[in-house]
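Student: make a model of this:
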Amino acid sequence: MMLDVRGLGSGYGRIPILTDITLNVAQGDFVGILGHNGAGKSTLLKTLVGAIPVKAGSLTFNNLDMTRLPTHKRAAAGLGYVPQGRQIFPALSVRENLAISAFKGKVAIDDVLNLFPRLTRLLDRAGGALSGGEQQLLALARCLCNAPKLMLLDEPTEGIQPSIIEEIIDTLKLINEQRGITIILVEQNLEFLTALARRVLILKRGRLREEVDPKALHDPAALDKLML
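Tutor: Below you'll find the predicted structure:
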């Protein structure tokens, strides 16, 4: 088991958001997290990556207890994070954005760019001059430059044009299936989620309530019942 989360609780200040989260993710898995706005999906990813402290329970990654580890040590252990809104460096070029993540030499930038041919012709362009879809591709590529074993993706299709969404689907399949990188995906776009995830967890009011087969999400009546 790559990721073992037991009884996890977290929140903002004295406000609890997540309660008694138990989550197990195996090497090579592709897990989707689905829930309404405000259910705690982004909070879960931020807690896993260390941006929000754990208030209860435990978090183990590749047999390493990361419950109290700071974010940079989680990243060094192989935990990658692509936040909602991309958060690239807009004043830096594409090449410079990638170099910041690749500075320890874990992965060659050229190797990552093989997965992102669209970025190759944009290497000298400022990140802020890219389209939303291109920025999302850059955020994914930047994460890969640090050689993650597990990638946490938060709403990667937000504000992205359909043509690049298809490109992102193909790229994530390659990352997961050919490079063996485990992925946890938070996403509201059901077509995107079901095209990728092999299992989907339903998050309601700060708790993981149910695990479902992605095929079940194509049935509107079943989906409505799951999301109640």
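Student: contacts and neighbour counts: CA atoms only from here.
Tutor: Fine.
Student: quickly find the element holding residue 96.
Tutor: For residue 96, the host element (DSSP states H and E) is helix 94-101.
Student: so where do the strands sit in the chain?
Tutor: Taking DSSP state E as the test, the strands found in the chain are 3-12, 15-25, 30-34, 56-61, 64-65, 79-82, 150-154, 182-186, 199-204, 207-212.
Student: list of residues touching the shortest one?
Tutor: Strand 64-65 is touched from outside by 58, 59, with contacts defined as C-alpha atoms under 8 Å, 6 or more residues apart in numbering.
Student: state the distance from residue 204 to residue 72.
Tutor: 29 Å (C-alpha to C-alpha, to the nearest Å).
Student: neighbour count: those two, which is higher?
Tutor: With neighbours defined as other C-alpha atoms under 10 Å, residue 204 and residue 72 compare such that residue 204 has more, 21 against 12.
Student: against residue 49, how distant is that one?
Tutor: According to C-alpha to C-alpha, residue 204 stands 21 Å off from residue 49.
Student: one more: residue 208?
Tutor: 18 Å.
Student: residue 154 now?
Tutor: Taken as C-alpha to C-alpha, the span from residue 154 to residue 49 is 12 Å.
Student: ok, now residue 194?
Tutor: Taken as C-alpha to C-alpha, the span from residue 194 to residue 49 is 24 Å.
Student: neighbour count for the two, which is higher?
Tutor: Under the neighbour definition other C-alpha under 10 Å, residue 194 and residue 49 were set side by side, and residue 49 has more, 24 against 19.
Student: and this one, please, so the two structures can be compared:
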Amino acid sequence: MATNMIKLVQECLPKYLQLARLTHQKEVELCIAPSGVLPVMNFLKNHQQTQFTNIVDIAGLDVPARQNRFEIIYNLLSIKQNARVRVRTYTDELTPIDSVTSVYKGADWYEREIWDMFGVMFTGHHDLRRILTDYGFEGHPFRKDFPLTGYEEVRYDEEERRVVYEPLELPQEFRKFELASTWEQFPAYNTQAEEQAKQLDAGGNETKNDSDKK
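Tutor: Now for the predicted structure:
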């Protein structure tokens, strides 16, 4: 089935298909040009020999070293054929991708999540707004150049009874740890351990002297 489907896509969509292969799990993976998102999705859903009628997920990937740093990955399921297919395409920070909500209604929130987390725009989406972060949030958290601490602190203010944004303040200053000699970091522990060792040695010597006298 998988091999036949790859041949079918290669014959029917050579204009958009850039790579077709089988994964280690024997699943079909198609790499397509960005302009082929809608034609390929329509084909995979409606062709009699594919019938990938369910969209399981849409994922995003950020690789800043690439010219087209963002990768969009569509995971489709065909109950009729008992098969899965993964479709991958790519874009940059400014070029939008065609929305597939006209083909798969379930793609609505997936595309909103990718816009929210990565900043990838989808042409034709009827309601492309944030879905996980607050509407006043700045930036896109899943981008590799987004700082781990974020830019602002978002919290609920009890006095104002609303969510407030404040400049980020870390709870402690940056500290440099020297870990070349582990135990030197714990002088109190060393002192206590030395005293216990001396007491044990003293007790052992006293016992030995008592036995010698007997």
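Student: can you give me the TM-score here?
Tutor: Once the chains are laid over each other, their TM-score by TM-score structural alignment, normalised by the length of structure 2 reads 0.27; 95 aligned residues with a C-alpha RMSD of 5.2 Å.
Student: including distance to residue 166 of structure 1, could the strands of structure 1 go into CSV?
Tutor: CSV is the format used below for the strands of structure 1 (distance: least, C-alpha to C-alpha, whole Å):
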stretch, distance to residue 166 of structure 1
strand 3-12, 28
strand 15-25, 25
strand 30-34, 17
strand 56-61, 31
strand 64-65, 35
strand 79-82, 18
strand 150-154, 16
strand 182-186, 16
strand 199-204, 20
strand 207-212, 24
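Student: how about those strands, which one is nearest residue 144 of structure 1?
Tutor: Closest approach to residue 144 of structure 1 among the strands of structure 1 (C-alpha to C-alpha): strand 79-82, 7.6 Å.
Student: for that closest one, packing partners?
Tutor: Where contact means 3 or more C-alpha pairs under 8 Å, 6 or more residues apart in numbering; DSSP states H and E, strand 79-82 of structure 1 is packed against helix 41-49, helix 132-144, strand 150-154.
Student: ok so residue 30 of structure 2 is a helix residue?
Tutor: No. Counting by DSSP: H, G, I helix; E, B strand; the rest coil, residue 30 of structure 2 is located in no helix; its state is strand.
Student: quick one: it and residue 88 touch, right?
Tutor: Yes. Residue 30 of structure 2 is within contact range of residue 88, at 6.1 Å (criterion: C-alpha atoms under 8 Å).
Student: state the helix or strand in which residue 190 of structure 2 lies.
Tutor: Per DSSP H and E: residue 190 of structure 2 is located in helix 187-213.
Student: again with residue 42 of structure 2
Tutor: helix 37-46.
Student: the inter-axis angle of that helix versus strand 28-32?
Tutor: 150 degrees (axes from the mean of the first three to the mean of the last three C-alpha atoms, to 10 degrees).
Student: buried sites along helix 37-46 of structure 2?
Tutor: Neighbour-count burial for helix 37-46 of structure 2 flags 37, 38, 40, 41, 42, 43, 44, 45 (criterion: 16 or more other C-alpha atoms under 10 Å).
Student: in CSV: the residues you listed, plus distance to residue 8 of structure 2.
Tutor: Conversion of the buried residues of helix 37-46 of structure 2 to CSV gives the following (distance: C-alpha to C-alpha, whole Å):
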residue, distance to residue 8 of structure 2
37, 17
38, 17
40, 12
41, 14
42, 14
43, 11
44, 10
45, 14
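Student: with respect to residue 2 of structure 2, which of those residues is nearest?
Tutor: When those are compared against residue 2 of structure 2 (criterion: C-alpha to C-alpha), the nearest one is residue 44, at 13.0 Å.
Student: mind checking how far that closest one is from residue 203 of structure 2?
Tutor: In terms of C-alpha to C-alpha, residue 44 of structure 2 sits 83 Å off from residue 203 of structure 2.
Student: same deal with residue 12 of structure 2?
Tutor: Distance from residue 12 of structure 2 to residue 203 of structure 2, by C-alpha to C-alpha: 89 Å.
Student: same question, residue 74 of structure 2
Tutor: Residue 74 of structure 2 is 73 Å from residue 203 of structure 2, by C-alpha to C-alpha.
Student: repeat that for residue 9 of structure 2.
Tutor: 84 Å.
Student: looking at those two, which one has more neighbours?
Tutor: residue 9 (18 against 11).
Student: that one sits in which helix or strand?
Tutor: Per DSSP H and E: helix 2-12 holds residue 9 of structure 2.
Student: next SSE downstream of that helix?
Tutor: Toward the C-terminus from helix 2-12 of structure 2 - assigned by DSSP H and E - lies strand 17-22.
Student: list the buried ones in that next one?
Tutor: In strand 17-22 of structure 2, residues buried by neighbour count (16+ other C-alpha under 10 Å) are 17, 20.
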